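Novice: Could you look at this predicted model? Sequence included:
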Amino acid sequence: MKRILLAFVSLGLAALLILGGVTAAKASPSYDQEVTETAKLYKGTPFKWGGTTPKGFDASGFTKYIFKTTVVNKDIPRTSAAQYKGGAAVVKGKEKMGDLVFFKTNGKSISFVGIYLGNKEFIAATSKGVRIQSLNTKYWKDSYAGARRYLP
């Protein structure tokens, strides 16, 4: 009996030594948090028509840059209208952090996009630079066109 117990203990110790370097898999990153926190790092970046880099962004250039350079590593379309056509539609009021929110600022077609932060706020490259905006303001409420989800 002692021999059997000793054999089991020896096998257990051997297994620990062999598998000692193995660790549990890390939890997958929180894509929504990665996207929103990274976007916030660019607050104050100047607006540049056609801009797609931290030297200057336009609205869709900003969202494209954030989605490509974060853990999401997703190459979304370049224009806000094209971004609106992609992704999964989100019911108004059901937006989640990291969703793209779209606006018809010219009254006719999709012309502006931002990244939803939660609590009725979004971040976007406005004419005054990258800023956090409230969906509760009349301007954004009146021009809101919908949201799309690109995150996994």
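Specialist: Done, it's in. If you're wondering where the values come from, they're calculated on a predicted model, not measured in any experiment.

Novice: rest of the way, CA atoms for contacts and neighbours
Specialist: OK.

Novice: which residues in the protein form strands?
Specialist: Along the chain, the segments classed as strands by DSSP state E run 52-53, 56-57, 88-90, 100-103, 112-118, 121-126, 129-134, 144-149.

Novice: hold the first one in mind and look at this next one:
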Amino acid sequence: MAWPQQQPAADGAWPQQQPADSGAWPLQTGEAAWQQQQPFPGPAATTDGPGTPAGAVGTVSAADPVNGPKAERALDFARAQTGRPCVMGATGPDSYDCASLTQAAWKAAGVALPRSAPDQANAGTVIPLSSVQPGDLLFFHDDLTHVGLYTGNGLMIHAPGPGRYIREESVHSVGESAIRGAVRLA
């Protein structure tokens, strides 16, 4: 069974989807029981654009203490990898894929994560996108096969794909309708 297609609301905001019951991601059980609960703001600013509107995802600064010093260490590690190549299956230190980047970043902070993005989606607490804080993991696509590390102000660090380079850019760079959820580890 396919996951439901997201459609923007009348105000252009994208819906937030949350697991319907247990909080577990549907991939483990094959369920497609997701309910739209909270609005997800439209496109956020990139490093080239203006700031994020008040009340939108990422309006907090990276200095906010919600995820604490472990998240800061993970973010510092991930930022140090920007510019390195994205290679499918690579696990560092010279190149990474999306899941190995988040795995290595959180390992640098003393937190062990599984190797694949879908497994990482089950490694923490699912949170609404409206509540993301720097250090949270963002998951994309129906099968949760892409992951990025939220940095604040509507941005994330991720390995966008083979032939590209690790970068910090808008959470919407993968596609506005591609984002599926967020997980907090710390």
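Specialist: Nice, thanks for sending it over. Note that the structure is a prediction, hence the values are computed from the model and not measured.

Novice: Once they're superposed, tell me the TM-score.
Specialist: With the length set by TM-score structural alignment, normalised by the length of the first structure, the two chains reach a TM-score of 0.72; 117 aligned residues with a CA RMSD of 1.4 Å.

Novice: How about the residue nearest to the spatial centre of the first structure: what's its closest non-neighbour residue?
Specialist: Among the residues of the first structure, the one closest to the centroid is residue 35, at 3.0 Å (CA atoms, centre = their mean). The shortest distance from residue 35 of the first structure to any non-neighbouring residue, by CA to CA, 6 or more residues apart in numbering, is to residue 98 (5.9 Å).

Novice: sorry, back to before: got the strands of the first structure as TSV, with distance to residue 13 of the first structure and mean neighbour count columns?
Specialist: Output for the strands of the first structure, formatted as TSV (distance: least, CA to CA, whole Å; neighbours: other CA atoms under 10 Å):
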stretch	distance to residue 13 of the first structure	mean neighbour count
strand 52-53	54	18
strand 56-57	58	24
strand 88-90	51	15
strand 100-103	52	26
strand 112-118	49	26
strand 121-126	54	24
strand 129-134	56	20
strand 144-149	49	21
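
Novice: nearest to residue 72 of the first structure, of these?
Specialist: Nearest to residue 72 of the first structure, of all those, is strand 144-149, at 12.2 Å by CA to CA.

Novice: quick one: that closest one to the second structure mean distance?
Specialist: Between strand 144-149 of the first structure and the aligned residues of the second structure, the post-superposition mean distance stands at 0.5 Å (mean CA distance after the TM-score superposition for the first structure).

Novice: residues in the second structure aligned with that strand?
Specialist: Here strand 144-149 of the first structure aligns to the second structure at residues 179-184, judged by TM-score structural alignment.

Novice: mind listing what the closest residue to residue 146 of the first structure other than its chain neighbours touches?
Specialist: Nearest residue to residue 146 of the first structure, sequence neighbours excluded (CA to CA, 6+ apart): residue 102, at 5.4 Å. Residues near residue 102 of the first structure by CA atoms under 8 Å, 6 or more residues apart in numbering: 80, 84, 110-114, 144-147.

Novice: Check residue 149 of the second structure too.
Specialist: By CA under 8 Å, 6+ apart, the neighbours of residue 149 of the second structure are 75, 78, 102, 134-138, 156-158.

Novice: And these, which is closest to residue 14 of the second structure?
Specialist: Nearest to residue 14 of the second structure among those, with distances taken as CA to CA, is residue 138, at 15.0 Å.

Novice: What's the match for that closest one in the first structure?
Specialist: By TM-score structural alignment, residue 138 of the second structure lines up with residue 101.

Novice: Please name the nearest non-neighbouring residue to that match.
Specialist: residue 147 (4.3 Å).
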